[in-house]
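> Below is the sequence, then the predicted model.
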Amino acid sequence: MLSRAYVYLRQTDWRIFFGIIVTALWLVAGLVYLRSGMFGHDSIYSVPLDDLGSFLEGAFAPLAFLWLVIGLFIQQRELADNTEVLRQTSIQSEKQTQAIAATEMNARQETFFKIAENVRSQLGGITGMLFISSMGASEGQRVSRERIEELWHMLARRDDQVFAREFLLMDTEQYGGYEALFYETEIRRGHTKNFMTTFDRLMLMARNCDSENGIIADSLAQTAHGLLYNRMRDNQPEGIQVECAEVETADYVEILERSRD
């Protein structure tokens, strides 16, 4: 009981205690004045009403003004407290909204990474078929069977970008350039279009679940598949255009070319 009273007193505005003390002192002073002044020897009933009203008005006007000021201060504090509560509520609501958005983004990114793993395997198979149609037996066995088998074994061991690296590292000029490697025959055009369409969809998914800095899309664009995608897009012959979005890449082409030396 005492603890509750103590807590209540601590929570009560000090201005209220100040007002109570001043009011009590004012009333005591008023009683002393009444005993020694206008009502000292005469009965209160014998005092004219006008005089009594003027006395009471003058006696309690300062107290009324005092409590009006105290009330204004208390009201101001309550408004400030309510504003702070609203601000804290707004902050908590914003944090909850951000947490929900982050959770949703994480779920979308996790789904993307699972899908991207399968799509990369698909892209690896497409580039393998394109490599065979460009460098295999149908083209005079430009690359030995042993090397092609080795590349397929690497692809089977989850090196999905092995054929893409081969395209990027080879001296394409001796084979007619990238345009010939990707678009010279109907089979190559079909594989190239399939690769570009698949990679473009993967890039669209990456951008839809990416953060503001675009790190997921950038990292995807800077892979061997992303570099090969750009080579395919940049070397499309007239009359053969595959609708696709531009993929920005870093200077990894130069890095790959230097690795050949």
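Good, I have the coordinates.
> drop to CA atoms for contacts and neighbour counts, all remaining ones
OK.
> Please enumerate the helices of the stretch 51-200 of the chain.
145-156, 162-169, 177-183, 186-208 (DSSP state H, counting those that start in this stretch).
> in the third one, what counts as buried?
Within helix 177-183, the residues that count as buried by 16 or more other Cα atoms under 10 Å are 178-183.
> Among those, which one lies nearest to I100?
Of all the buried residues of helix 177-183, I100 sits closest to F182, with 45.0 Å by Cα to Cα.
> Could you check how far that closest one is from Y8?
83 Å (Cα to Cα, to the nearest Å).
> ok, structure two:
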Amino acid sequence: MEPEKPTTFFGLDWRIALGFAVSFVWITGGFLYLASIVGLSQFIHLPTADIGSFLEGAFAPLAFLWLVIGHFMQQKEIVANTRAIFLQEQSARRQEMHAQRDSFFKLQTLVQDQLGSIAAFHYMSLQALIGTEDEDTDALTAEQTLGASSDSAWFIRKMIALAVSNRQDQAKMHEIFFGTELRERHSDNYIKTFRKLLRAAEAVDTDNMVSEALLHGSPAGILYRIILMVQGEQLIDSLMSLSNEPGSGRSMAG
């Protein structure tokens, strides 16, 4: 909304215009008083001290009037400067927020690549468990290269698919994510890395839209929630909306 424009007369602020009008009326009245009552010739021949005292008394009200007008004009300028400073501060805050968000989205790309790499190493460590130890090594290497170059969520989605296919077997789920020291380390690293990403998102997003999208709308967030549920010994049916079993809607652990 545009600021309210001040009332003007002949291009002057109404206070200045009022001051000029009052001054003109006051001086004109004083001149007429001298001309009709005192007489200009008699006034001119008065002693200098008397003339000074008369002018001092005559112009004192005008001096006070312009002092008051100056005070209000100064107050108006202070209000305008305060508003300008406030707008500049808001603009600086918006620019800072945009800069922080730009930095976050650049960081998000790097962190998602890191999460994809963790998921890739985790998936590679599962080949013997899921019965694909004879799978072509070159094919797995090609998939890992794909995940690292163009699709950082490739192995994250493969881990999600693996979890969904074994969702009814709690022991197998625990074996997938925490069965060995290496898998447990991969799962812990994934949780810690994703939590750092969430904290960074919350710091630049007051409405939590970005953090909610990361947690509930991205493959990285879904895998994070799956790991937390497995860590808390809960089935993932409620997470993937694949079952309406009683108790499947319990909150995530951690």
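Nice, I can see it. The shown structure was predicted, so the numbers you read here are calculated from the model rather than taken from an experiment.
> what's the closest of the helices of the stretch 51-200 of structure 1 to T89 of structure 1?
If you check each of the helices of the stretch 51-200 of structure 1 against T89 of structure 1 by Cα to Cα, helix 186-208 wins as the nearest, at 30.7 Å.
> Can you give me the neighbour number for E78 of structure 1?
By the criterion of other Cα atoms under 10 Å, E78 of structure 1 has 12 neighbours.
> right, I mislabeled it, should have said M135 of structure 1
The burial count for M135 of structure 1: 19, using other Cα under 10 Å.
> just I51 of structure 2 next, same as before
When neighbours are counted by other Cα under 10 Å, I51 of structure 2 registers 13.
> next one: E89 of structure 2
E89 of structure 2: 12 surrounding residues under other Cα under 10 Å.
> Aligned against structure 1, show me the partner of it.
Matched by TM-score structural alignment, E89 of structure 2 corresponds to T97 in structure 1.
> Can you give me the distance of that match to E212 of structure 1?
Going from T97 of structure 1 to E212 of structure 1 by Cα to Cα gives 17 Å.
> and F113 of structure 1, which of the helices of the stretch 51-200 of structure 1 is closest to it?
Among those, helix 186-208 comes nearest to F113 of structure 1, with 8.8 Å by Cα to Cα.
> And for the closest residue in space to Y229 of structure 1 that isn't next to it in sequence, the neighbour number?
Leaving aside its sequence neighbours, Y229 of structure 1 sits nearest to M196 (Cα to Cα, 6 or more residues apart in numbering; 6.1 Å). Counted by other Cα under 10 Å, the residues lying close to M196 of structure 1 total 23.
> if I look at the equivalent of M196 of structure 1 over in structure 2, how far off is Q112 of structure 2?
Residue pairing (TM-score structural alignment): M196 of structure 1 is matched to I191 of structure 2. Distance, I191 of structure 2 to Q112 of structure 2, by Cα to Cα: 12 Å.
> Over to T132 of structure 2?
26 Å.
> hang on, L198 of structure 2 packs against A213?
No. Contact criterion Cα atoms under 8 Å: L198 of structure 2 and A213 do not qualify, at 10.2 Å.
> So which of those two has more stuff around it?
Taking other Cα under 10 Å, L198 of structure 2 and A213 do not tie; L198 has more neighbours (19 against 11).
> Next, count neighbours for the residue nearest to the more buried one when sequence neighbours are not counted.
What sits nearest to L198 of structure 2 in space, not counting adjacent residues and going by Cα to Cα, 6+ apart, is S211, at 5.7 Å. By other Cα under 10 Å, 21 other residues sit near S211 of structure 2.
> Would you mind listing the buried residues in stretch 95-105 of structure 1?
For stretch 95-105 of structure 1, the buried set under the neighbour-count rule, 16+ other Cα under 10 Å, comprises M105.
> Show me what T223 of structure 1 lines up with in structure 2.
Match for T223 of structure 1 (TM-score structural alignment): S218.
> Ok, R207 of structure 1 next?
With TM-score structural alignment as the criterion, R207 of structure 1 matches E202.
> so that match touches E212, yeah?
No. Counting by Cα under 8 Å, E202 of structure 2 stays clear of E212, with 9.3 Å between them.
> got a list of what M203 of structure 1 touches?
For M203 of structure 1, the contact set (Cα atoms under 8 Å, 6 or more residues apart in numbering) comprises 217, 220-221.
> Just give me the mean distance for the helix or strand hosting V230 of structure 2 relative to structure 1.
Following DSSP states H and E, one finds V230 of structure 2 within helix 219-231. Compared with structure 1 after fitting, helix 219-231 of structure 2 has a mean deviation of 1.7 Å; criterion: mean Cα distance after the TM-score superposition for structure 1.
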